[in-house]
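predicted model follows, preceded by the sequence.
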Amino acid sequence: MRDNLVIIRVDGGICSQISFVALGSAFEAKGYEVQYDLSWFEEQGIGAYNPSNGYDKVYNVSFDIPKAFPTLPIKIAEKTEAKHYKRFYFANNDNIITFSPPLYVGGYLGRHFDGYFKELFRQHFIPKESEQRDTAFAKVKEEICSSMACGVHVRRGDLSGFHPVYGEPTALEYFTKAISLIESIQPESVFYIFSDDVKWVKQHFPPILKDRKYRICDVNTPSEGYLDLYLLSLCKNLIGSQGSLAMYAKLLSPHNPLLICPKIRDWLFKQEPNVMFVNWGEAMQLQPLELNSTISYSPPPHYLPKTNSDYGFIIA
């Protein structure tokens, strides 16, 4: 047992993984050593994306932080030590950052630090695929970078039916109106559609996008979400669904894109510039409910919450 060690259990897709590493970065800012327990990926990640969860095939969920952020230092916990810490030092608390090691962070509470460390993640967000040439991925990247691209994330898969946390799937009406809104702001928009259910998108989105320039992006599989995240982060504007991919694309974007997303997921960007939250589903209102800033494309200032004294440390 080491008095200065915090072990954090990681699970889920790339956005969830970023939030765990952001929490780990907050502990490191306090002077603690941080390691990550990846046992979930071996125990539950293999085949986690499958037809019973709304996917077309079986895909694995992998720890993709090293792929998405290859220059970001990450320490992996040794399995025996992780089990020991989990047994004796387990904690799951919304104020987890105030806890001291030895500590095993084993839940979802207290992951509030994505905004603190967005510059850190941006600096290291250079997946090897981003430097490739003459590939389908490279072609889509070139198109996005050379156009007034609006990335549209359509989360399906395990959210293609009712979900106890997320509710009903995002309605097609929401995407129709969000696309029209973006087009009214930027008439030259080209729409790039990303989804974990490309087949469904190809069936339902062409009528929405008629007479518009668009591309349904099918170069990545659901298990390569970090690559969709990268391409979305290059877009000038973003439309999100219940999932987090578009929101994290904004967090990682160098462009300060306008993000339109369902109001149900407003927790992460209440103080971020250029975010528009709207109602969605059958009762979706036509007008936006909240606009956090005027629309511009200049990089926003580094974001810090108004106070961080509750967390016991200062990040400059």
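Thanks, I have the structure now.

only C-alpha atoms for contact and neighbour calcs from this point on.
Fine.

which stretches of the protein form strands?
Remark: strands assigned in the chain by DSSP state E are 5-9, 33-37, 90-91, 103-105, 149-154, 190-195, 214-216, 237-239, 258-262, 275-278, 290-291.

of the ones you listed, which approaches F269 most closely?
F269 sits nearest to strand 275-278 of all these, at 7.0 Å, using Cα to Cα.

so what's the gap between that closest one and the chain middle?
Centre-to-centre, strand 275-278 and its host chain are 16 Å apart (Cα atoms, centre = their mean, to the nearest Å).

what's it packed up against?
Other elements packing on strand 275-278 under the criterion 3 or more Cα pairs under 8 Å, 6 or more residues apart in numbering; DSSP states H and E are strand 258-262, strand 290-291.

how about JSON lines for these, with distance to K118 and mean neighbour count added?
As requested, these are arranged in JSON lines below (distance: least, Cα to Cα, whole Å; neighbours: other Cα atoms under 10 Å):
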{"stretch": "strand 258-262", "distance to K118": "16", "mean neighbour count": "25"}
{"stretch": "strand 290-291", "distance to K118": "21", "mean neighbour count": "15"}
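
right, and these - which one's nearest Q44?
Closest to Q44 of the helices and strands packed on strand 275-278, according to Cα to Cα: strand 258-262, at 29.1 Å.

quick one: the closest one to strand 149-154, angle?
Interaxial angle, strand 258-262 versus strand 149-154 (axes from the mean of the first three to the mean of the last three Cα atoms, to 10 degrees): 20 degrees.

wait, which of the helices and strands packed on strand 275-278 is closest to Y192?
strand 258-262 (14.1 Å).

from the chain's centroid, how far away is that closest one?
Here the centre of mass of C-alpha atoms in strand 258-262, compared against the chain's by Cα atoms, centre = their mean, lies 13 Å away.

re the thing from before, save the helices and strands packed on strand 275-278 as a markdown table, and put in distance to R122 too.
A markdown table is the format used below for these (distance: least, Cα to Cα, whole Å):
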| stretch | distance to R122 |
| --- | --- |
| strand 258-262 | 17 |
| strand 290-291 | 24 |
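
looking at those strands, which is nearest to W40?
Proximity to W40 (Cα to Cα) singles out strand 258-262 among the helices and strands packed on strand 275-278, at 29.4 Å.

that closest one - contacts with which helices or strands?
strand 237-239, helix 245-252, strand 275-278.

I'd like those as TSV, with distance to K30 and mean neighbour count appended.
Listed next are the helices and strands packed on strand 258-262 as TSV, based on distance: least, Cα to Cα, whole Å; neighbours: other Cα under 10 Å:
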stretch	distance to K30	mean neighbour count
strand 237-239	34	28
helix 245-252	23	26
strand 275-278	31	22
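
next one for the comparison:
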Amino acid sequence: MITVNLKGGLGNQMFQYACGRALALKNATGLSLVRSQHSRDVSRPFSLTHFNLKAEIISGRKSPFFLKLKERLKQKITGDFHVGFDPKVLQLGTTAYLDGYFQSELYFKDYEESIREDFTLKEPLSGNKTVIADIIRNDPNAVSVHVRRNDYLTHPDFGGVATREYYNRAIARLQENIPTARFYVFSDDIVWCQTELTSLKDATFVSNPELKDFEEMFLMTLTKHHIIANSSFSWWGAWLGQNPTKIVIAPERWSNLNEDWYRDIIPEKWIRV
């Protein structure tokens, strides 16, 4: 059994699941996910259950079941909190406990088809959400632009990276390849995007309070190309996109921390500006 401690928001949890799932597939064993009981994480919606995951979900690190399981696995705990790729993780055996972020496709690249299948939605979109989904799906020049602002405005680690200047550079770079690009904007601050991203001449502002986080990510995957923020949520919206010739543009710098920690987060074919 591979056991993964979940923490952070949806994008972080998807990286944690993908790493654990790849290790479980490699060792032909099961996978269990332990939900964080940290107050910051509990206050967020738990959206992984809306995907077709192949794992058992355990609620709480202090549950008797988890404590017994952790005791059994104590020789295999990785203690690995960094986010870069560490090949030693994939050398773990059939009983491993993963506690980290594991933010690189190198952990699960060999099982990409399975990971993509796992991250399909259990239930299709409904109501008016299907209208925008059909519009995006049928637009051959659709480009998602994800802008994360609210919690990043004063964030010491991730703030000040995906700036107005970054988005204008990214939009210009993408238009060099796709002159007829139409942009679909996803953001927690749509008003800022409408007033500040003046280079968006042909744009639809998608985000609204009715969209849940996993639904918004799904809509992002439907576009043909992607401009992302320095956000794991952004990352998955682009990575799960099905266009084999997609252009993905990401910030040159991912954080204000030691950039070596994030050396493996951007896939080789993506463009950094």
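Arrived safely. These numbers were taken from a predicted model, which means no experiment stands behind them.

any idea what the TM-score is?
The TM-score (TM-score structural alignment, normalised by the length of structure 2) is 0.79; 249 aligned residues with a Cα RMSD of 2.7 Å.

quick revisit: ok, which of the helices and strands packed on strand 258-262 of structure 1 comes nearest D11 of structure 1?
Among these, the nearest to D11 of structure 1 by Cα to Cα is helix 245-252 (15.6 Å).

corresponding residue for D134 of structure 2 in structure 1?
Matched by TM-score structural alignment, D134 of structure 2 corresponds to E142 in structure 1.

how near is its match to L252 of structure 1?
In this view, E142 of structure 1 and L252 of structure 1 are 18 Å apart by Cα to Cα, to the nearest Å.

same check on G47 of structure 1?
For G47 of structure 1, the distance to L252 of structure 1 (Cα to Cα) stands at 28 Å.

cool, D197 of structure 1 as well?
Using Cα to Cα, D197 of structure 1 is found at 24 Å from L252 of structure 1.

E168 of structure 1 too?
Distance, E168 of structure 1 to L252 of structure 1, using Cα to Cα: 27 Å.

try K30 of structure 1
Distance from K30 of structure 1 to L252 of structure 1, counting by Cα to Cα: 24 Å.

list the buried residues of the lengthiest helix in structure 1.
Secondary structure of structure 1 per DSSP state H: the longest helix is helix 14-29. Within helix 14-29 of structure 1, the residues scored as buried using 16 or more other Cα atoms under 10 Å are 14-27.

which helices and strands does it pack with?
strand 5-9, strand 33-37, helix 65-68.

what angle do strand 5-9 and it make with each other?
Put simply, helix 14-29 of structure 1 runs at 170 degrees to strand 5-9, going by the same axes, to 10 degrees.

make JSON lines from the strands of structure 1 and add distance to E119 of structure 1 to it.
As requested, the strands of structure 1 are exported to JSON lines (distance: least, Cα to Cα, whole Å):
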{"stretch": "strand 5-9", "distance to E119 of structure 1": "22"}
{"stretch": "strand 33-37", "distance to E119 of structure 1": "20"}
{"stretch": "strand 90-91", "distance to E119 of structure 1": "28"}
{"stretch": "strand 103-105", "distance to E119 of structure 1": "24"}
{"stretch": "strand 149-154", "distance to E119 of structure 1": "21"}
{"stretch": "strand 190-195", "distance to E119 of structure 1": "24"}
{"stretch": "strand 214-216", "distance to E119 of structure 1": "29"}
{"stretch": "strand 237-239", "distance to E119 of structure 1": "19"}
{"stretch": "strand 258-262", "distance to E119 of structure 1": "18"}
{"stretch": "strand 275-278", "distance to E119 of structure 1": "18"}
{"stretch": "strand 290-291", "distance to E119 of structure 1": "23"}
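
for Q203 of structure 1, which of these is the nearest?
Once the strands of structure 1 are compared by Cα to Cα, strand 214-216 is nearest, at 10.9 Å.

what's next to the closest one, contact-wise?
V190, F191, Y192, I193, F194, V198, V201, K202 (Cα atoms under 8 Å, 6 or more residues apart in numbering).

can you rerun that using 6 Å?
Residues outside strand 214-216 of structure 1 that contact it (Cα atoms under 6 Å, 6 or more residues apart in numbering): V190, F191, Y192, I193.

farthest-separated two in the buried residues of helix 14-29 of structure 1?
Counting by Cα to Cα, the most remote pair of the buried residues of helix 14-29 of structure 1 is I14 and F27, 20.1 Å apart.

still on that earlier bit, nearest to S62 of structure 1, of the helices and strands packed on strand 258-262 of structure 1?
helix 245-252 (16.0 Å).

pull the distance from the closest one to the chain's centre.
Relative to its chain's centre, helix 245-252 of structure 1 lies at 5 Å (Cα atoms, centre = their mean).

pull up the aligned stretch in structure 2 for it.
Helix 245-252 of structure 1 maps onto residues 233-240 of structure 2, going by TM-score structural alignment.

for the aligned residue in structure 1 for L98 of structure 2, give its distance to D94 of structure 1.
Using TM-score structural alignment, the partner of L98 of structure 2 in structure 1 is V105. Using Cα to Cα, V105 of structure 1 is found at 11 Å from D94 of structure 1.

quick one, which of the two is more surrounded?
Using other Cα atoms under 10 Å, the more surrounded residue of V105 of structure 1 and D94 is V105, with 27 against 13.

which one in structure 2 is aligned with K75 of structure 1?
That one, K75 of structure 1, aligns with E56 by TM-score structural alignment.

for its match, which non-adjacent residue is closest in space?
S32 (4.6 Å; Cα to Cα, 6 or more residues apart in numbering).

which position in structure 1 aligns with the one you found?
Under the alignment (TM-score structural alignment), S32 of structure 2 maps onto Q35 of structure 1.

the closest residue to Y167 of structure 2 other than its chain neighbours: neighbouring residues, count only.
In space, and not counting its chain neighbours, Y167 of structure 2 is closest to L197: 7.4 Å by Cα to Cα, 6+ apart. When neighbours are defined as other Cα under 10 Å, L197 of structure 2 has 14 of them.

then N52 of structure 2?
N52 of structure 2 has 16 neighbours, counted by other Cα under 10 Å.

how near is the nearest residue to it once chain neighbours are set aside to F51 of structure 2?
Counting by Cα to Cα, 6+ apart, the nearest residue to N52 of structure 2 once its immediate chain neighbours are dropped is D118, at 4.8 Å. Note on D118 of structure 2: its distance to F51 of structure 2, by Cα to Cα, is 6 Å.

who has more neighbours out of these two?
Taking other Cα under 10 Å, D118 of structure 2 and F51 do not tie; D118 has more neighbours (18 against 15).

how near is that one to E268 of structure 2?
23 Å.

go on, Y184 of structure 2?
For Y184 of structure 2, the distance to E268 of structure 2 - Cα to Cα - is 24 Å.

and those two? Which one has more around it.
When Y184 of structure 2 and E268 are compared on other Cα under 10 Å, the one with more neighbours turns out to be Y184, at 22 against 8.
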